[in-house]
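*Asks:* just a sequence and a predicted model for now, questions to come.
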Amino acid sequence: MTPNEAVEHAIRSRRAVRAFLPDPVEPGLLRRLIELAAQAPSGTNMQPWKLRVIGPQARARLEAALLAALAAGERPGAEEYRYYPVQFREPYLARRRKVGWDLYGLLGVTKGDTEGMKRQTAANLRFFDAPVALMLTIDRDLEIGSWLDLGMFIQTLLIAAQGHGLDSCPQAIFAQFHPIVRRELAIPEHEVVVCGIAIGKADSDAPANRLVPEREPVEGFTTWLD
């Protein structure tokens, strides 16, 4: 592939993977991906992102605590930040419902199957068994512009991973369980727990990984001005 084709392929082939092979990721490659992500733009070069690479011992403690809370039916508590609107409206409601039920359909989880949904939540809290588990935070006193910068860092990291033959999944669920994440990873109160990221090689046999979300055509969200 030409450089242009390689970039386009990495962008188009990237998707949220929800089942990973146990194949390890070389530490040197992971560091390279993080270095590439750090080239993301940020207003006045503030570089507001903060990243934690979760090692085996810390990950075991974190996952055990999260799964124990899930099994006990404990509610995560107040949201760390509001990811979704209080009231969904169209077209966002239909898109959200479709991708959700498309995923659960692949998993064999039907409406009202609380145990099936709980199993999928548990997999999410285990970083879908990916070999690499990351946690992203941002200082609480920063404004929306810095959150945009953090989003660009995350996307650059995901595309860099894809370009190097790795798959990924950004995971907002950890923000819901932020008190546990904060405690187990020693994250100070002045940092907001934004999301986790799982990285590794996709398990091509896993039903969940057959999900390919639909994308809106350019005409659906673009206005061409003369």
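*Replies:* Yep, that arrived. In this text the structure is predicted, and so the values were computed from the model without any measurement. Numbers count the residues shown, from 1 in each chain.
*Asks:* from now on I want contacts and neighbour counts done on CA atoms only, so please keep to that.
*Replies:* Will do.
*Asks:* residue nearest the centroid of the chain?
*Replies:* Nearest to the mean C-alpha position of the chain, counting by CA atoms, centre = their mean, stands Pro170 at 1.0 Å.
*Asks:* pretty sure that residue is in a strand, no?
*Replies:* Yes: under DSSP: H, G, I helix; E, B strand; the rest coil, Pro170 falls within a strand.
*Asks:* correct me, but it touches Ala198?
*Replies:* Yes: assessed by CA atoms under 8 Å, Pro170 is found in contact with Ala198 at 6.6 Å.
*Asks:* okay, buried residues for stretch 168-183 please.
*Replies:* Within stretch 168-183, the residues that count as buried by 16 or more other CA atoms under 10 Å are 168-172, 174-182.
*Asks:* what is the end-to-end distance of it?
*Replies:* The straight-line separation of the ends of stretch 168-183 (CA to CA, to the nearest Å) is 25 Å.
*Asks:* take the one below as the second:
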Amino acid sequence: MERHPLAPSLDATTLAHAVDWAIASRRSIRAFSPQAVSRQDIDAILEVARYAASGMNTQPWQVHVLTGSAKERLSRAIAAIDDDPQHSQELREPYTYYPLTWVAPFVDRRRKVGWDLYGLLGISKGDKARMHQQHGRNYHFFDAPVGLIFTIDKVMAQGSFLDYGMFLQSIMVAARARGLDTCPQAAFTKFHAVISQQLVIPDSQMVVCGMSLGYAAANSVENTLVTEREPVSAFTTYHHHVHQEATP
């Protein structure tokens, strides 16, 4: 029988603070330093993330780890298509990530984070060339030394995407615990065909997303972006038990 991780060696208060810190300090980093990430750290992150919950223990995740020339080769292949407007417009997403019709408050939050980022970078609303350039940095994993591509079997349904989200969160939190940063990237899904070709992914699988992994670049202005979060009271409803007398 497989052994689970050992019991924590920290006292309860220190452990709670450490876990809370790892979750709350996670941010999408968009500029990474060239400092290498050890294979030992990558393996340790995936080792703990595999304990993420999944319906009926289906464990629907498949992970492709890219470094060095393999990562650069994929980035060049995607960038070539991304820089060709006609070719890029012909691509189709393997699944619908965002709503087809945006409504408040979701559209407002989306716009705010976009313009906040562009504002930090000095990109004006009409500067489509610089917007495209910045968005294209996704496909170079924001210069992170490690790129992750996640795939799922096409037979799996929506519930497995819930499972996948828990797996991705586990990776990001485990990375923070090791002083590393990440950026989960839905931008890769559009290029699932070229990714599948480059990484020899079977037709039975599709790309879920990508992720950059590494150490945040110091003094990069885009890394100062902190998104606003709603207070717990804004999204939580408590239903208290109320005893009701049986009616005759």
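*Replies:* Looks like it came in fine. Treat the numbers as computed from the prediction; the structure is a model and nothing was measured.
*Asks:* thinking again about what came up before, nearest to Gly112 of structure 1 among the buried residues of stretch 168-183 of structure 1?
*Replies:* Using CA to CA, Gln176 is the member of the buried residues of stretch 168-183 of structure 1 that lies nearest Gly112 of structure 1, at 21.7 Å.
*Asks:* would you state the helices of structure 1 in chain order?
*Replies:* Using DSSP state H, the helices of structure 1 run over 3-13, 27-37, 56-71, 92-107, 114-125, 144-163, 173-176, 178-185.
*Asks:* out of those helices, which is closest to Ala78 of structure 1?
*Replies:* helix 173-176 (7.6 Å).
*Asks:* and the closest one, which stretch of structure 2?
*Replies:* Here helix 173-176 of structure 1 aligns to structure 2 at residues 187-190, judged by TM-score structural alignment.
*Asks:* same check on stretch 209-224 of structure 1?
*Replies:* Stretch 209-224 of structure 1 maps onto residues 223-238 of structure 2, going by TM-score structural alignment.
*Asks:* okay, buried residues for that stretch please.
*Replies:* Going by 16+ other CA under 10 Å, stretch 223-238 of structure 2 has these buried residues: 223, 225.
*Asks:* got it, and stretch 185-197 of structure 1?
*Replies:* For stretch 185-197 of structure 1, by 16+ other CA under 10 Å, it's 187, 191-197.
*Asks:* state which strand of structure 1 is the longest.
*Replies:* Selection of the longest strand in structure 1 by residue count, based on DSSP state E, yields strand 191-200.
*Asks:* contacts for that strand, please.
*Replies:* 20-25, 80-81, 127-128, 130-140, 161, 166-175, 178, 181-182 (CA atoms under 8 Å, 6 or more residues apart in numbering).
*Asks:* which residues are contacting stretch 170-179 of structure 1?
*Replies:* For stretch 170-179 of structure 1, contacts defined as CA under 8 Å, 6+ apart pick out 16, 66, 76-81, 124-125, 181, 193-198.
*Asks:* how long is it end to end?
*Replies:* Note: stretch 170-179 of structure 1 ends 19 Å apart using CA to CA.
*Asks:* could you check how far that stretch is from the centre of its chain?
*Replies:* 9 Å (CA atoms, centre = their mean, to the nearest Å).
*Asks:* for stretch 187-197 of structure 2, same thing?
*Replies:* Per CA atoms, centre = their mean, the centroid offset for stretch 187-197 of structure 2 relative to its chain is 15 Å.
*Asks:* same check, this time on stretch 77-87 of structure 2
*Replies:* The answer for stretch 77-87 of structure 2 is 22 Å, by CA atoms, centre = their mean.
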